[in-house]
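*Asks:* Let me see the structure of the following:
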Amino acid sequence: MTTAAEIESYLVEYQEALSAFDAQRSVAQWGAPGTMVTDAFVGSMATTAEMAKGLEQSYPLYQALGLASVDHTVLEHVDLTDRITRLHVRWHFYDVEGNLLTDCDYEYLLRRDDDGQLRAYVAVAIDEMEQIAKLAATKGIQLPS
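*Replies:* Alright, predicted model coming up:
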């Protein structure tokens, strides 16, 4: 079973990597293949190199929106098996002055791999696009179509 402390450690590492715009460090929190599910998109990436490339492509938008740091709140943590955990997380995005820009919810399926590390294999973006679109509109930024 996965403890709250393990989940917190995993998420702190992930948010620090996201805050640093460090794609390699971020994707180290993932297993391969990794699958992203949104209302508009479903895709799996076979390697962490592919994941890093995809993540790096999002950085210019996040930087234009003023993202400087990320924090999280665990909304739910359910062990489905001894090695698989479902995690509902609210990510909080802050500007350089520490002001909240927006937040969004994700569901993850984490798996404890043979090396003992927790890694995400599936992420479901619940409201990210809506929240990013609202933030972009308030900042006058045109989102790519």
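*Asks:* CA only for contacts and neighbour counts going forward, please
*Replies:* Fine.
*Asks:* Could you pull out the strands in the protein for me?
*Replies:* Listed in chain order, the strands of the chain (DSSP state E) span 30-37, 42-45, 69-79, 84-94, 100-112, 118-125.
*Asks:* for the ones you listed, which one sits closest to residue 132?
*Replies:* Across the strands of the chain, the minimum distance to residue 132, taken as C-alpha to C-alpha, is reached by strand 100-112, at 7.5 Å.
*Asks:* I'd like the structure of this one too, to check against the first:
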Amino acid sequence: MDITAERIDDFFARYAGSLTAFDADAAAALWSTPGLVVDDIASIVAASREEMTAGVQASYPLYTQLGLASVDHELLDVTRVTARLAFAHVRFVFRDADGARLTDTTSHYLLRDEDGELRATVCIETDAAENLRALAAEKGVELPDA
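*Replies:* Model prediction:
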């Protein structure tokens, strides 16, 4: 099955929906294992579905403190790498219970078609840490030391 922009958009809609529902199992199911998340400071590898679930779940207390109630996404760009790999640039918009924008983040994902299902293999975060720090400062939420 071709990796189309429509399939990728659907993938990120499901991913955003799992974050909105605080459903770490559903979010982790969208990842290949091992999965890798990289930013300017660290590289985090989740070697198993259980590690991925725990990693996603670990962000939920902070999201709750920051007032996150829903997540939207915007697919910014897609580069097809091979028949089974695509590189996607996506923006996630985090909203409060009234639908007001709290912050956004942009990331790059390497997606792979695994038996007809898209899975994230690598996520390169570009501004998530910075934007979440700014939102926490605005909300008076103390962040744990990194």
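*Asks:* Superposing both, give me the TM-score.
*Replies:* Once superposed, chain against chain, the TM-score is 0.97 (TM-score structural alignment, normalised by the length of the first structure); 144 aligned residues with a C-alpha RMSD of 0.7 Å.
*Asks:* As JSON lines, the strands of the first structure with distance to residue 13 of the first structure and mean neighbour count would be great.
*Replies:* Formatted as JSON lines, the entries for those read as follows, by distance: least, C-alpha to C-alpha, whole Å; neighbours: other C-alpha atoms under 10 Å:
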{"stretch": "strand 30-37", "distance to residue 13 of the first structure": "12", "mean neighbour count": "19"}
{"stretch": "strand 42-45", "distance to residue 13 of the first structure": "21", "mean neighbour count": "13"}
{"stretch": "strand 69-79", "distance to residue 13 of the first structure": "11", "mean neighbour count": "16"}
{"stretch": "strand 84-94", "distance to residue 13 of the first structure": "13", "mean neighbour count": "20"}
{"stretch": "strand 100-112", "distance to residue 13 of the first structure": "14", "mean neighbour count": "19"}
{"stretch": "strand 118-125", "distance to residue 13 of the first structure": "11", "mean neighbour count": "21"}
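*Asks:* any chance of those in JSON lines, with distance to residue 20 of the first structure too?
*Replies:* Rendered in JSON lines, the data for these read as follows (distance: least, C-alpha to C-alpha, whole Å):
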{"stretch": "strand 30-37", "distance to residue 20 of the first structure": "17"}
{"stretch": "strand 42-45", "distance to residue 20 of the first structure": "22"}
{"stretch": "strand 69-79", "distance to residue 20 of the first structure": "8"}
{"stretch": "strand 84-94", "distance to residue 20 of the first structure": "13"}
{"stretch": "strand 100-112", "distance to residue 20 of the first structure": "17"}
{"stretch": "strand 118-125", "distance to residue 20 of the first structure": "19"}
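*Asks:* Out of these, which gets nearest to residue 11 of the first structure?
*Replies:* Using C-alpha to C-alpha, these put strand 69-79 closest to residue 11 of the first structure, at 7.5 Å.
*Asks:* what helices or strands is that closest one leaning on?
*Replies:* Packing partners of strand 69-79 of the first structure (3 or more C-alpha pairs under 8 Å, 6 or more residues apart in numbering; DSSP states H and E): helix 4-19, strand 84-94.
*Asks:* Just put the ones you listed in a markdown table and tack on distance to residue 110 of the first structure.
*Replies:* As requested, these are exported to a markdown table (distance: least, C-alpha to C-alpha, whole Å):
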| stretch | distance to residue 110 of the first structure |
| --- | --- |
| helix 4-19 | 9 |
| strand 84-94 | 5 |
